[in-house]
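# Predicted coordinates and the sequence they were generated for:
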Amino acid sequence: MNLSKKSFINYKQFNENLYQKVISASSALKNKKIVHINSTENGGGVAELLISQVALERNLGLDSHWYVIHPPKEFFVITKKIHNLLQGEDSTLDDVEQNYYLEKSKKVGDELDYFLNKEKVDLVITHDPQPLLIGCCNLLPRVPKILRLHIDLTNPNQETLFFLKPFIEVFDKVIVSRDDFRFPWLKLDKVKTIMPAIDPLAAKNLQITDDEAWEILSRFGVRRKMPLISQISRFDKWKDPIGVIEAFKAAKEEIDNLQLVLLGLIESVDDPEAKAQVNSVLKAAKDIPDILIFYDENQLKGIANDNFVRALQTASDVILQKSLKEGFGLTVSEAMWKGKAVIGGNVGGIKMQIKNGEDGFLVDSIKETASKIVELINNKAFREIIGRRAQKTVASKFLMPRYLLDNLEVYNKVLKIKNENFN
């Protein structure tokens, strides 16, 4: 992947102590060839994390690379099913699907393996189930391997987990986003919990004024004099966009001029369900006034997605992330960083970001979501207090320097153990 350059010294302003720790942790990793493998270069939180992470690792002196796999489309149909099963869906992966997943993983893995061994890679990090087998089964034993799972593993389908278990066990370290995402059969010392984080210097997180935000949104029919709520998330059943629409309908019975924007551009090639989900959302929103839905980049009329996201988060009075399952949910921290009151599903990674009633709100139902929308829209002073607290929470816990440090420390530990075992 070709990435824009980033300079880590620009992040010193956010936490000087963390800055120095990152510099120290990176010193032993100078010129180490680090390879990240995932399934898409845009769309979704994993790609967003890697865009900043890999660029900053390079700036710190690591020889970091990012490779995206390109298997047939049918492969992603199966890996999306695996993703859903690991997030608790009640279904099954049949023998044909298992064999296809194994076969195509081996083919892509063999091709990648030749290159990685030729390049004398020092460390490989595989992100999520799509490239799981590719990143674990073909490399020489000397190459340490890390599996980074970004999804919600609160209640994984046990049959699918049993199928993947022997491949997961090959990794030297498994990184998850919450302590309770750890598989019970993995030893404690083999698992590391690292909470994701946002890049405060990414385009979508740079500060703009309300006037600048509304100058963009007004072009698309969003009305400044009406209260605005939004959810910015890909159209996926786990993000519950239809539940958001139902909560909006209920809240609108009390706030007649309330408007809702749903933004989730279809960008990820590894999500074959996205178009069907969009159609379901459009059907659910039909004939309901004051809902705007953006799912195609052509709808943005040439405005970059990040700029549109930034404008929408800046202008929204309340931001929702009503997920039913969530590995982390970067959009929560993005909104909190902009000083917004966020209503999030009481699940997975959202619970790490929001302390209910203090710097945001956690909800378990459509009714509760609607009630909280009404409360916040009707009390500007209260939502501004929540927003200020939210911004402080993100500043202390969920910015990129902390995420970099956590990862660099794992790299150092894994490389040290591997070197000791082979010397």
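That came through fine.
# C-alpha from now on. contacts and neighbour counts both.
Will do.
# Run through the residues that contact the most centrally placed residue in the chain.
Nearest to the mean C-alpha position of the chain, by CA atoms, centre = their mean, lies G45 at 2.5 Å. For G45, the contacting residues are G329, L330, by CA atoms under 8 Å, 6 or more residues apart in numbering.
# Before we go further, K6 is sitting in a strand, right?
No. Read with DSSP: H, G, I helix; E, B strand; the rest coil, K6 is coil and lies in no strand.
# Pull the residues that contact stretch 27-42.
Here stretch 27-42 makes contact (CA under 8 Å, 6+ apart) with 1, 47-48, 60-70, 120-128, 130-131, 135, 267-270, 412.
# For stretch 228-243, buried residues please.
Across stretch 228-243, burial judged by 16 or more other CA atoms under 10 Å covers 228-237, 239-243.
# Out of these, list just those in helices.
P241, I242, G243 (DSSP state H).
# nearest spatial neighbour of the second one, skipping sequence neighbours?
Translated: I242. Spatial nearest neighbour of I242, chain neighbours left out: V281 (5.9 Å); criterion: CA to CA, 6 or more residues apart in numbering.
# Could you check how many residues crowd around that neighbour?
Neighbourhood size, V281 [other CA atoms under 10 Å]: 22.
# quick one: it and P241 touch, right?
Yes. V281 is in contact with P241 according to CA atoms under 8 Å; the separation is 6.8 Å.
# which neighbours do the two share?
Shared contacts of V281 and P241 (CA under 8 Å, 6+ apart): F235.
# Columns distance to I198 on top of the ones in helices among the buried residues of stretch 228-243, output as JSON lines?
Formatted as JSON lines, these follow (distance: CA to CA, whole Å):
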{"residue": "P241", "distance to I198": "23"}
{"residue": "I242", "distance to I198": "26"}
{"residue": "G243", "distance to I198": "26"}
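# try this one side by side with the last:
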Amino acid sequence: MLDVVDVGKRSLATYRGIAPGEILDELHHLSEDLRGARCMHLSSTPYGGGVSEILRSLIPLYNDLGLATDWKLIHGDDTFFQVTKRIHNGLQGAPGELTESEKATYLANAQLNAHRLVTDSENYDFIFVHDPQPAVLAALSPHLDARWIWRCHIDTSHPNPSFWDFLSPYLHAYDAAIFTMREFIPPRLPIQDVRLYPPAIDPLSPKNHSLPEPLARDVLEWIGIRTHRPLVTQVSRFDRWKDPLGVIRAYQRVRPHVPDLQLALAGSLAMDDPEGWEVYEELRDATAGDSLIHILTNLVGVGNIEVNALQSVSDVVVQKSLREGFGLVVSETLWKGTPVVGGRAGGIPMQLPEGTGGVLVDTVEECAEAMLHLLRRPDEAHLLGERGHAHVREHFLMPRMLRDHLRLLKHLASVRPLPPRGIVPVSFNPAQLQKGA
């Protein structure tokens, strides 16, 4: 059996007055013909990255609309996740190639997961598969009569051919694929129905709920941040594509001009990312002896509330990615009205259009200049943050992402109609989403 992640219950009605009302209204109408359908989202880890954060908020909203939806996890040993990390990097353009042994490890684990999938998944109407780790399962489970969707969250615009040639033949079994941007669609993709849907944040999650400023400052003092001093933060996985060493170099260029400036590097160490431990040790070595640089992880109790406080209180947040699928932390930060210095990579520019949210950069030098500029001009920084908040509300909140998904499911159900099913008992009351409710 595949492990099921318990996500609790949520109500779309609680987004009224926060997310655009027209999106909430459309969700009610889209869900009418889908009520009773069974859905599954399949991923590799319940914590530690953007996919898990999205699913923890998204799955309860599916259920609230009457689609019986589960979130399940594939199994794998350390060797398997080392291989999937190499595939992840290779699909983003990293050099190298998979050995025959690594291919065998990946496929052997996939076969085991396909067997587990068959034993408990025969009645699903829709199966979303997230990212490369479980991507081959549609091809290995041909007798499951579901509509399969591959959701690729990473930048696969220029994949290493060795990795792409290995993975792509297994993708023919999908009915549809979702990418964040058109530029991310890899060459010779064997899936005909391709949708372009950016991810979204949950404004009502613990990470994004509004924190009273005194509480936010108390939280940061508790983890060693001195809130009377200026603060620059990067929140991300410990991943070389996020360029944390480049952030440190940019910070070191700014420090002589702002002598008491602090830098916080906050990240999660996830079970499907063994490379994260190596990067974490590199950061510890690179910052040893500097008491104004704070390396913070989930292993020392830094979770959603602490990240919320960091994004809320920081003077500037940096996301200097070299490759980036979307970068949820950019929208999270802008939702709190804090300006962002972002790498000109992947989905970051769509979150930081000209004059909104912050500044886009390409180099360590540009990053340092933008940080110093915003630190010296707090009024301009505040205005950028306000515009960023409005931009996120319009484009990057969870109900909009749910709407995109339901549009795709309705289309797939029109191409191949769903079998008759009894209505799933749910607490959803359509009147709650009516305009003015």
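Everything's here; your move. These figures come from a predicted structure and were not determined experimentally.
# TM-score for this pair?
With the length set by TM-score structural alignment, normalised by the length of the first structure, the two chains reach a TM-score of 0.95; 414 aligned residues with a CA RMSD of 1.6 Å.
# which of the ones in helices among the buried residues of stretch 228-243 of the first structure lies closest to S24 of the first structure?
S24 of the first structure lies nearest to P241 out of these, by CA to CA, at 43.2 Å.
# picking up where we left off before, which pair of the buried residues of stretch 228-243 of the first structure spans the longest distance?
The most widely separated members of these, counting by CA to CA, are L228 and K237 (22.9 Å).
# when you align them, which residue in the second structure goes with Q53 of the first structure?
Taking TM-score structural alignment, the alignment pairs Q53 of the first structure with L58 from the second structure.
# Ok, D290 of the first structure next?
Counting by TM-score structural alignment, D290 of the first structure lines up with L292 in the second structure.
# residue contacts, whatever residue of the second structure lines up with C137 of the first structure?
Using TM-score structural alignment, the partner of C137 of the first structure in the second structure is L140. Residues counted as contacts of L140 of the second structure (CA under 8 Å, 6+ apart) are A110, Q111, A114.
# go on, Y106 of the second structure?
Residues counted as contacts of Y106 of the second structure (CA under 8 Å, 6+ apart) are F80, V83, T84.
# What of R142 of the first structure?
Counted by CA under 8 Å, 6+ apart, R142 of the first structure has contacts K418, F422.
# cool, and the one 3 residues further on?
Applying CA under 8 Å, 6+ apart, one finds that K145 of the first structure lies in contact with L123, V124, I125, T126, G135, C136, F171, D172, K173.
# Which two of the residues you listed have the greatest separation?
The span of those, defined through CA to CA, is set by G135 and K173 at 12.6 Å.
# Please say which of those two ends up with more neighbours.
Neighbour count, other CA under 10 Å: between G135 of the first structure and K173, G135 has more, with 30 against 24.
# right, and that one touches V124 too?
Yes. G135 of the first structure is within contact range of V124, at 7.2 Å (criterion: CA under 8 Å).
# for the stretch 51-200 of the second structure, what spans make up the strands?
68-73, 126-130, 147-151, 176-179, 194-196 (DSSP state E, counting those that start in this stretch).
# Deepest-packed of these, please.
Greatest average neighbour count among those goes to strand 147-151 (a mean of 24), per mean count of other CA atoms under 10 Å.
# Okay, angle between that one and strand 126-130 too, please.
Compare the direction of strand 147-151 of the second structure with that of strand 126-130 by axes from the mean of the first three to the mean of the last three CA atoms, to 10 degrees and you get 20 degrees.
# ok, average deviation of stretch 406-417 of the first structure from the second structure?
By mean CA distance after the TM-score superposition for the first structure, the fitted stretch 406-417 of the first structure averages 1.1 Å away from its aligned residues in the second structure.
# matching residues in the second structure for that stretch?
Against the second structure, stretch 406-417 of the first structure falls on residues 404-415 (TM-score structural alignment).
# Next, the buried residues of the matching stretch.
For stretch 404-415 of the second structure, a neighbour-count test (16+ other CA under 10 Å) marks D404, H405, L406, L408, L409, K410, L412, A413 as buried.
# Any idea how many residues pack against G337 of the second structure?
Per other CA under 10 Å, the neighbour tally for G337 of the second structure reads 23.
# re the thing from before, pretty sure the match of Q53 of the first structure sits against L402.
Yes. With contacts counted by CA under 8 Å, L58 of the second structure reaches L402, the gap being 7.0 Å.
# Looking at these two, which is more packed in?
L58 (23 against 19).
# which of the contacts of K145 of the first structure are also in contact in the second structure?
Counting by both residues aligned by TM-score structural alignment, their matches' CA atoms under 8 Å, the members of the contacts of K145 of the first structure that carry over to the second structure are L123, V124, I125, T126, G135, F171, D172, K173.
# The last one pairs with which position in the second structure?
Under the alignment defined by TM-score structural alignment, K173 of the first structure is paired with A176 of the second structure.
# what's the answer for the fourth one, then?
Under the alignment (TM-score structural alignment), T126 of the first structure maps onto V129 of the second structure.
# Do I have it right that that match meets W150?
Yes. In this structure V129 of the second structure lies within contact range of W150 using CA under 8 Å: 4.9 Å.
# Give me the common contacts of those two.
Here V129 of the second structure and W150 share the contacting residues A135, scored by CA under 8 Å, 6+ apart.
# From L55 of the second structure, how far off is S121 of the second structure?
18 Å (CA to CA, to the nearest Å).
# Let me fix that, I meant to ask about E306 of the second structure.
Distance from E306 of the second structure to L55 of the second structure, counting by CA to CA: 20 Å.
# Now do the same for P95 of the second structure: its match in the first structure.
P95 of the second structure maps onto D90 in the first structure, by TM-score structural alignment.
# Quick check: closest non-adjacent residue to that match.
Per CA to CA, 6+ apart, closest to D90 of the first structure is N157, 7.0 Å.
# got the contact list for that neighbour?
N157 of the first structure makes contact with L85, L86, Q87, G88, E89, D90, S91 under the criterion CA under 8 Å, 6+ apart.
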